[in-house]
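S.K.: Below are the sequence and a predicted model; questions follow.
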Amino acid sequence: MLPVTPTFRLDGRKAFIAGASRGIGLAAAAALSEAGAEVFVAARSKSELDSVCDELRADGRRATSIALDVTDSRAVDAAFDEFGPFEIVVHSVGINRPVDLVDVLDGDLDTMISVNVRSAFVVTRAAARSMRDLDKGSIILVSSQMGHVGSPRRTVYSATKHALEGLAKSLAWEVGANNVRVNTICPTFIETELTKPMLQAVGFREWATQRNALGRIGTVEEIMGAVVFLAGDASSLMTGSSLMLDAGWTAQ
């Protein structure tokens, strides 16, 4: 008898997406809902989330908005208690303030660590607790190619993304016995609101495209398939791993 390909459908599953009001987080929510999951989209801006949910519902998808500061552990835990448990949790929250390390301000350092790292720990902790009772689940952290390499003017950002890689690897061992998987997605530069100022800077787009094998900047649509893959049964043997969507940046 021929083996049967595991389904890429996510019908009947609930997904929590942090940072879903725009960019990669929005693309993740759209991808998961298109695959059949009921999505719970979280971010600080309720108006943006409501617009996202209106669009998803207009297309016949199930969506709920959760206005939430994901650096606030009590608020995150309360949201998981109220709306969970979730079989799929995506953390797509991050900021970057490119500058040489010697010029990094304490306030910017604290903000990047809080938004990029603390929020990931808070969300994954809530996810791990929730999934422990379900005895199944997939946690997906949106990391970066900078979680595997270094780059000028990105010392703090790279450090925070390296932290996510360590978090995913260690947590995978803690929750694996409960059939919970933890992986990262590591994109190259993607056209988003976050990267727009950088990509508009003189010479930056050329600098970036010369450093990947495909010679171009990525789009959010090119992240969506990876999210669906990691969320479902097709990746059931994958945990503690990094899915590189870096156009070959780290291949040299």
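M.R.: Great, that's in hand.
S.K.: contacts and neighbour counts: CA atoms only from here.
M.R.: OK.
S.K.: Tell me which stretches of the protein form helices.
M.R.: Assignment of helices within the chain using DSSP state H yields the ranges 23-34, 46-58, 73-83, 106-113, 119-134, 155-175, 196-200, 204-209, 221-231.
S.K.: Return the most buried member of the ones you listed.
M.R.: Highest mean neighbour count among the helices of the chain (mean count of other C-alpha atoms under 10 Å): helix 23-34, with a mean of 25.
S.K.: Of all the helices of the chain, which one is nearest residue 251?
M.R.: Nearest of the helices of the chain to residue 251, taken as C-alpha to C-alpha: helix 204-209 at 14.2 Å.
S.K.: coming back round to it: mind putting the helices of the chain into a markdown table with distance to residue 97?
M.R.: As requested, those are exported to a markdown table (distance: least, C-alpha to C-alpha, whole Å):
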| stretch | distance to residue 97 |
| --- | --- |
| helix 23-34 | 17 |
| helix 46-58 | 23 |
| helix 73-83 | 24 |
| helix 106-113 | 7 |
| helix 119-134 | 17 |
| helix 155-175 | 8 |
| helix 196-200 | 10 |
| helix 204-209 | 15 |
| helix 221-231 | 23 |
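S.K.: nearest to residue 183, of those?
M.R.: helix 155-175 (5.8 Å).
S.K.: How about residues contacting that closest one?
M.R.: Helix 155-175 has contacts (C-alpha atoms under 8 Å, 6 or more residues apart in numbering) with 95-98, 100-101, 109, 112-113, 116-117, 120-121, 128, 132, 141, 143-144, 146-151, 180-184, 239-242.
S.K.: Use this one as the comparison:
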Amino acid sequence: MGFSNQLLNGKTIMVTGAGKGIGRACALLAAQCGAYVIAVARTESDLLQLQKDSTELSGTIETWSEDVTKASFHQRLKGLSELHGLINNVGTNRVAKMTEQADDDVDAVLDLNIKSLYRCAKAALIPMQKSGGSIVNMSSQMGFVGSPGRTLYCASKHGVEGLSKAMAVELAADNIRVNTVAPTFVLTPMTEPMFENPQFKKFVFDMIPMQKLASTEDVANACVFLLSDLSAMVTGTCIKVDGGWTAR
């Protein structure tokens, strides 16, 4: 099952952090639905593979090897002739107890998860204000709850939720919608080793009523819905792809 391959026809969509995991799945699904996708990542080899894997899709993927924290990227983004959608997907985590968390970790997480998201969205407003559009900020179930060892990450994702609501209210007059997608733990090559720890695996599965992890495709489906006209009256809210974690 999937969306129509014409769902995003005529739309230019940017996906940051598109080289791996959720961002890669979002870029491929958007292209499958007919979008012209600008996939942004730092690793050129990941982008080349992404482009190779998209050749039979109805849309097109253009790749930008860029660091989203750099002013040069923001200037390039501002120079686009049009932009209808943005998936702000870049983020990081530093798991540790508060008493063991280094000051450098605080800066790294907040700089990437909040500051870069804000600056990327701000730059995107220049081309997006011409036609309106949709911004999807990648949040987390940790933007709604607390969790041991993840106080810093929770703080950043609670910030994403508050920022996104404020953006939605401010930008509504420009016909720009802003929402978040909040996944639970997603099975990726990066997270797979974590689940080799039986204690951690039990903790996670005990918290998810559906008793399974999300896939990158599960998250991409929510993002594409929010990019499309199917969600034309949806703004300032969140789609939780969490298997029921936050409903407890």
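M.R.: Sure thing, it's come through. What you see is a predicted model; the values in this text were computed from it and never measured.
S.K.: Tell me how they score on TM after superposing.
M.R.: Overlay of the two chains. TM-score (TM-score structural alignment, normalised by the length of the second structure): 0.93; 245 aligned residues with a C-alpha RMSD of 1.7 Å.
S.K.: If any of the contacts of helix 155-175 of the first structure are buried, put those into a PyMOL selection.
M.R.: To isolate the buried members of the contacts of helix 155-175 of the first structure in PyMOL, using 16 or more other C-alpha atoms under 10 Å:
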select buried, resi 96+97+112+113+116+117+120+121+128+132+141+143+144+146+147+148+180+181+182+183+184+239+240+242
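S.K.: among the contacts of helix 155-175 of the first structure, which are in strands?
M.R.: 141, 180-184, 242 (DSSP state E).
S.K.: Need the max-distance pair from those.
M.R.: 180 and 242, at 15.7 Å, using C-alpha to C-alpha across these.
S.K.: thinking again about what came up before, which of the helices of the first structure sits closest to residue 248 of the first structure?
M.R.: helix 204-209 (10.7 Å).
S.K.: okay, that closest one sits on what stretch of the second structure?
M.R.: Counting by TM-score structural alignment, helix 204-209 of the first structure pairs with residues 200-205 of the second structure.
S.K.: can you check stretch 28-44 of the first structure too?
M.R.: The aligned range for stretch 28-44 of the first structure is 26-42, by TM-score structural alignment.
S.K.: again, but for stretch 160-172 of the first structure
M.R.: The aligned range for stretch 160-172 of the first structure is 156-168, by TM-score structural alignment.
S.K.: counterpart of residue 11 of the second structure in the first structure?
M.R.: Residue 11 of the second structure maps onto residue 13 in the first structure, by TM-score structural alignment.
S.K.: I figured that match hits residue 84, correct?
M.R.: No - using C-alpha atoms under 8 Å, residue 13 of the first structure is not in contact with residue 84; the gap is 10.8 Å.
S.K.: how far away is the equivalent of residue 92 of the first structure over in the second structure from residue 183 of the second structure?
M.R.: Using TM-score structural alignment, the partner of residue 92 of the first structure in the second structure is residue 89. To residue 183 of the second structure, residue 89 of the second structure is 12 Å away according to C-alpha to C-alpha, to the nearest Å.
S.K.: How about residue 8 of the second structure?
M.R.: With distances taken as C-alpha to C-alpha, residue 8 of the second structure is found 23 Å from residue 183 of the second structure.
S.K.: same thing with residue 214 of the second structure?
M.R.: 7 Å.
S.K.: Now the common contact residues for these two.
M.R.: Residues touching both residue 214 of the second structure and residue 183 (C-alpha under 8 Å, 6+ apart) are 241-242.
S.K.: For the two, indicate the residue with more neighbours.
M.R.: Each of residue 214 of the second structure and residue 183 has its neighbours counted (other C-alpha atoms under 10 Å); residue 183 has more, 26 against 18.
S.K.: Who are the contact partners of residue 54 of the second structure?
M.R.: Residues near residue 54 of the second structure by C-alpha under 8 Å, 6+ apart: 28, 31, 60-61.
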